[in-house]
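> Just the structure for this:
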Amino acid sequence: MNTGELVDLGQQLRVDSVRAADAAGSGHPTSSMSAADLAAVLFARHFRYDFERPDHPGNDRFVLSKGHASPLMYALFKAAGAIDDEELLTFRKNGSRLEGHPTPRRLPWVETATGSLGQGLPVGVGIALAGKRLDHADYRVWVLCGDSELAEGSVWEAAEQAAYENLDNLTLIVDVNRLGQRGPTRHGHDLDAYARRFQAFGWHTVEVDGHDVDAVDRAYGEALSTRGQPSAIIARTLKGKGVEAVQDREGLHGKPLPDAEEAIAELGGRRDLRIRGERPSAAAAPPAGHTGRLELPRWDKGEEVATRDAFGEALAALGAARDDVVALDGEVGDSTRAEAFAKAHPERYFECYIAEQQMVATAVGMASRGRLPYAATFAAFLTRAHDFIRMASVSGSGINLVGSHAGVAIGQDGPSQMGLEDLAMMRSVHGSTVLYPCDANQTARLVAAMAGLDGIRYLRTSRGAGPVIYGPDEEFPVGGSKVLRSSARDRLTLVAAGVTVPEALAAAEALEGEDIAVRVIDLYSLKPVDRETLRAAGEETGCLVTVEDHHPEGGLGDAVAEAFADGRPVPRLVRLGVRDTPGSASPEEQLSAAGIDAESIAAAGRLLVAEAIVP
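Take a look at the predicted model:
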């Protein structure tokens, strides 16, 4: 396209954004209008993409970080012939693929769900890392973000990572339209303020008038020719550009234009230009995932092994069997034992340092490129990345998260290091799987099982060594449990997971000496949960005690209680968990203080059974 056609294409994108929002009666047309020229030049001149093959391994990747500007993205899809005008006008309507904020669940040309601001660049970094270090392909990653979201700390985690990794295949386009939701942004139209910040992180920057299509074209060309650095195009734009009633005016964010027909006339009327961009280069498809036989590590019953150690060894073994597995670390790989993978497969190991949001975002980006990521840090620190995990679920992303150093059992480090909310957080994520193994062989099997699951998968591991309870050939289906003790005369069931399983077994042994027969269930799968086994235990023993190294809210106790939420009679239920804020003490002292050690479990069980038989 020549200059005049690029100008017309920008106007077409504005018109179609106005029309889509007007048909919906809601949306963000003014935020779309500011970036229309930036998008027109990119898609017409520089973006290499086959819309008929969105899975083409050589396609460039476009991430609309300012997801509220979805009318612009849909207008681009229409200009590319991917959707028609009739579908464009279904924007935000029930059943439409054109949601208020775009998601890849509905549209194959969308890389990741956006709309929670500050996430597009971090995910883009993950995609660019995959391109440079895994795919070894020449596709480029283009991220369009707004100036408001540069207040998010996650953007600067991404900026640091991109520069550190020399991601010259990544270009960020910042739509500096000066206006946020409630008024002016922090730096307004001070382009240099933004440029200085990116330069300080090691980026190449270009400041440009975002409505001068020739200048924008040159800026993109400069980014393409820059080597060894990511590039940021800092573009001055006007919100609502082209329509006097809304241009650069406050109070109009997230609203359709007052008079759409008048605005369309002012923009020069409807057009039907077609984008015929450059085709992508040939590239190899991502690995299929299976290159050899999986030989998991094995331990003998009675050995003392930490589940974090088992995780590291199992992950390294999985990496040997599958060349699509990648590992990501939050600068604690020596503690989580992810370093075992780093030693075995250094080319597929990614150090994200203490930037948990970026770690999860990198996993999401790599998953979108056909990789199977395992991202590990302390369970407590995954809470920092909760919104990224939530949005990964919205995307339908398949990622594996591993949280170590969980619960009071870590001992003297104290509460800041203790994951006591992680099970609740991960269980609340839509479509998630939550696993909590108690021994080494179980851990290894579950690490392998996670590779075959969909959605967000979470594995909780423990710091201290614990006894190996199961043989190396035992199976642990996701959604199952293990009944470790049972008899026809059981009067009580103890339900435990992870570090509390040995404590529950010891408590059961003590109660057996008092002629109280006790069933013990290892509930290693907290979501999905084994309802049938729990319900049978409730019916047959009448009394349940749940024991968890976690706060009572949202963890194992809630998972068990929910198994009886279908209206059937609920057994007598006592829930033991960490109800106070711990201090520093030995692991044994911590379990005792929290009331989740063997002695406390036995006391609770003894009391529950006594109360159950009171006439």
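> make it CA atoms for all contacts and neighbour counts henceforth
OK.
> By residue count, what's the longest helix in this structure?
Using DSSP state H to define each element, the chain has its longest helix at helix 3-24.
> ok, then the element right after that one?
helix 29-34 (DSSP states H and E).
> what about that next one, distance to the chain center?
Chain-centre distance of helix 29-34: 28 Å, with CA atoms, centre = their mean, to the nearest Å.
> ditto for stretch 510-519
On CA atoms, centre = their mean, the centre of stretch 510-519 falls 44 Å from that of its chain.
> Ends of that stretch, what's the gap?
End-to-end distance of stretch 510-519 (CA to CA, to the nearest Å): 13 Å.
> What of stretch 562-575?
Start and end residues of stretch 562-575 are separated by 13 Å (CA to CA).
> Then stretch 312-331?
End to end - CA to CA - stretch 312-331 spans 15 Å.
> Could you do stretch 417-437 as well?
End-to-end distance of stretch 417-437 (CA to CA): 20 Å.
> With stretch 370-389 instead?
Taking CA to CA, stretch 370-389 runs 18 Å from one end to the other.
> can you give me the offset of it from its chain's centre?
Taking CA atoms, centre = their mean, the mean C-alpha location of stretch 370-389 is offset from the chain mean by 7 Å.
> which residue is nearest the centroid of this protein?
Residue closest to the average C-alpha location in the chain (CA atoms, centre = their mean): Ile389, at 3.1 Å.
> Just list what the helix or strand containing that one packs against, helices and strands only.
Assigned by DSSP H and E, Ile389 falls within helix 386-395. Applying 3 or more CA pairs under 8 Å, 6 or more residues apart in numbering; DSSP states H and E, we find helix 386-395 packed against helix 356-368, strand 456-460.
> and Ser487, which of those is closest to it?
Closest to Ser487 of the helices and strands packed on helix 386-395, according to CA to CA: strand 456-460, at 30.0 Å.
> Could you also give me the structure for this next sequence, so I can compare it with the first?
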Amino acid sequence: MGDSISTRAAYGKALAELCDDENIYVFDADLKKCTMTQYFAEKYPDRFYNVGIAEANMVGIAAGFATCGATSFVNTFAIFATGRVYDQIRNSVAYPGLNVKIVGSHSGVTVGEDGATHQALEDISLMRTIPGMRVIVPCDGYETRCAVQAMMKENGPCYLRTGRGAVETITDNIQGYEFTVGKGITLAEGEDVTLIACGLMVQEAMKAREILREKKINARVIDMHTIKPIDAECVCNAARETGAIVTCEEHNIIGGLGSAVAEVLVKSDEMVPQEFVGVKDVFGHSGHPKELLEKYGLTAEKIAEKAEKAMKRKKL
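Presented below is the predicted three-dimensional model:
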């Protein structure tokens, strides 16, 4: 694995480096040092707007700019970017299909000491239920940069989920890596079980693969950076070829990646056992990020346990 950087920092740097298009505008709710939009603000002050702690207004303003041909990037913590302004996103952005990109930083339990009120564990679920909304959850800095590039080319609403803490970079050294919205990436081949992960759980899935290898179990690892549209072909191929699935996410197990994968499988001819690694329909707690990951079972060890359980449930 490579250097460590938070996906929010990678996003901020990519935004400043890649968004030289004069039609791109960035909006923030008084959190530019946290969301890392400060880099864009310093470079393009005429296209940056700090609307203050008025998230609903921010989305409305961004939507208004989009009606005039702009590509709007809206930024705040994930808990506010999806929950506090759900109505505005649904009715002012998604319903008219405007070119507004919602970027929620500080997602999941790894927000840490800020506690349950700031730990967005429902944001993927909220966004993927909105018609026309694309949902992207990059696993590292390099993939985040690729996601920003892709979002600029995609017309219409998108939700990008980023995290607070630094994560190891793994995708920059993957042979043949190519980021495409709606296409999962196989990071490691395997025929015994498939681990499908997003966000920082991709790194945990790769570690789990090594744990399983010591037990003579060969696990496939898929980086499912796009939750919507989900890569149904990738999921079905994995199910057919390995016979068991484990989904891994720093999110409620209801409505997120696991649910999206289950929806694909139940409609296909590839019904196989599926186990879920995620937060089990509870709120978060204040604590150190590493301790919280362990508390909620978001670890390589737990993924490996679930993989063995899924394998025992395989059809004979």
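> Could I get the TM-score for this pair?
With the length set by TM-score structural alignment, normalised by the length of structure 2, the two chains reach a TM-score of 0.95; 311 aligned residues with a CA RMSD of 1.5 Å.
> re the thing from before, pull up the aligned stretch in structure 2 for the longest helix of structure 1.
Mapping helix 3-24 of structure 1 onto structure 2 (TM-score structural alignment) gives no aligned residues.
> Repeat that for stretch 332-349 of structure 1.
Here stretch 332-349 of structure 1 aligns to structure 2 at residues 31-48, judged by TM-score structural alignment.
> next one: that stretch to chain centre, how far?
22 Å.
> contacts for that stretch?
For stretch 31-48 of structure 2, the external contacting residues (CA atoms under 8 Å, 6 or more residues apart in numbering) are 8-9, 11-13, 15-16, 22, 24-28, 75-77, 105.
> end-to-end on it?
With CA to CA as the measure, stretch 31-48 of structure 2 spans 12 Å from end to end.
> Helices of the stretch 201-316 of structure 2, residue ranges please.
Under the criterion DSSP state H, counting those that start in this stretch, helices of the stretch 201-316 of structure 2 are mapped to 201-213, 232-242, 257-266, 289-295, 300-312.
> how about the fourth one: buried residues?
Residues Pro289, Leu292, Leu293 are the ones in helix 289-295 of structure 2 that count as buried (16 or more other CA atoms under 10 Å).
> what's near enough to touch the first one?
In this case it means Pro289 of structure 2. Contacts for Pro289 of structure 2 were tallied using CA under 8 Å, 6+ apart; they are Val109, Thr110, Val111, Gly112, Glu113.
> quick one: secondary structure of Gly69 of structure 2?
With DSSP: H, G, I helix; E, B strand; the rest coil as the basis, Gly69 of structure 2 sits in coil.
> Residue in structure 1 paired with it?
With TM-score structural alignment as the criterion, the equivalent of Gly69 of structure 2 in structure 1 is Gly370.
> What's the local residue count around that match?
Neighbour count of Gly370 of structure 1, defined by other CA atoms under 10 Å: 19.
> Tell me how far it lies from Asp323 of structure 1.
For Gly370 of structure 1 relative to Asp323 of structure 1 (CA to CA), the value is 11 Å.
> Same check on Gln161 of structure 1?
24 Å.
> more neighbours, these two?
More crowded of Gln161 of structure 1 and Asp323, by other CA under 10 Å: Gln161, with 24 against 19.
> wait, the more buried one sits on Cys352?
Yes: Gln161 of structure 1 is in contact with Cys352 according to CA atoms under 8 Å; the separation is 7.1 Å.
> if you skip the residues just before and after it, what's nearest to Asp422 of structure 1?
Spatially, and ignoring its direct neighbours in sequence, Asp422 of structure 1 is nearest to Ala379 (6.1 Å; CA to CA, 6 or more residues apart in numbering).
> Just give me the match in structure 2 for the one you found.
So, by TM-score structural alignment, Ala379 of structure 1 is matched to Ala78.
> The alignment partner in structure 1 of Arg209 of structure 2: neighbour count?
Applying TM-score structural alignment, one finds that Arg209 of structure 2 aligns to Ala508 in structure 1. Ala508 of structure 1 has 25 neighbouring residues, counting by other CA under 10 Å.
> what's near enough to touch the nearest residue to Ala508 of structure 1 once chain neighbours are set aside?
Of all residues not flanking Ala508 of structure 1 in the chain, Val518 sits nearest, at 5.5 Å (CA to CA, 6+ apart). Val518 of structure 1 sits next to Arg485, Ser486, Ser487, Asp490, Arg491, Leu492, Thr493, Leu494, Ala508, Leu511, Glu512 when contact means CA under 8 Å, 6+ apart.
> Glu207 of structure 1 too?
Contacts of Glu207 of structure 1 (CA under 8 Å, 6+ apart): Leu191, Asp192, Ala195, Ile233, Ile234, Ala235, Arg236.
> please redo it, this time with the cut-off set to 6 Å
Contact analysis of Glu207 of structure 1 by CA atoms under 6 Å, 6 or more residues apart in numbering lists Ile234, Ala235.
> what stretch of structure 2 does the particular helix or strand that has it in it fall on?
Assigned by DSSP H and E, Glu207 of structure 1 belongs to strand 204-209. Strand 204-209 of structure 1 corresponds to no residue of structure 2 when matched by TM-score structural alignment.
> Also stretch 61-73 of structure 1?
The aligned range for stretch 61-73 of structure 1 is empty, by TM-score structural alignment.
> What's the match for His106 of structure 2 in structure 1?
Using TM-score structural alignment, His106 of structure 2 sits opposite His405 in structure 1.
> circling back: hmm, the residue nearest to Asp422 of structure 1 is touching Leu420, no?
No: here Ala379 of structure 1 does not reach Leu420: they are 8.2 Å apart, not a contact under CA atoms under 6 Å.
> which among the contacts of stretch 31-48 of structure 2 end up buried?
When the contacts of stretch 31-48 of structure 2 are checked for burial by 16+ other CA under 10 Å, the buried set is 8-9, 11-13, 15-16, 24-28, 75-77, 105.
> just to revisit the earlier point, touching the very next helix or strand once past the strand holding Glu207 of structure 1 from outside, list them.
Scanning forward in sequence from strand 204-209 of structure 1 by DSSP H and E, the next helix or strand is helix 213-225. Helix 213-225 of structure 1 has contacts (CA under 6 Å, 6+ apart) with Ser231.
> what's the offset of helix 213-225 of structure 1 from the middle of its chain?
How far helix 213-225 of structure 1 lies from its chain's middle: 33 Å, per CA atoms, centre = their mean.
> in that helix, what counts as buried?
Within helix 213-225 of structure 1, the residues scored as buried using 16+ other CA under 10 Å are Val213, Asp214, Val216, Asp217, Ala219, Tyr220, Glu222, Ala223, Leu224.
> What of stretch 149-159 of structure 2?
Gln149, Met151, Met152, Gly156, Pro157, Cys158, Tyr159.
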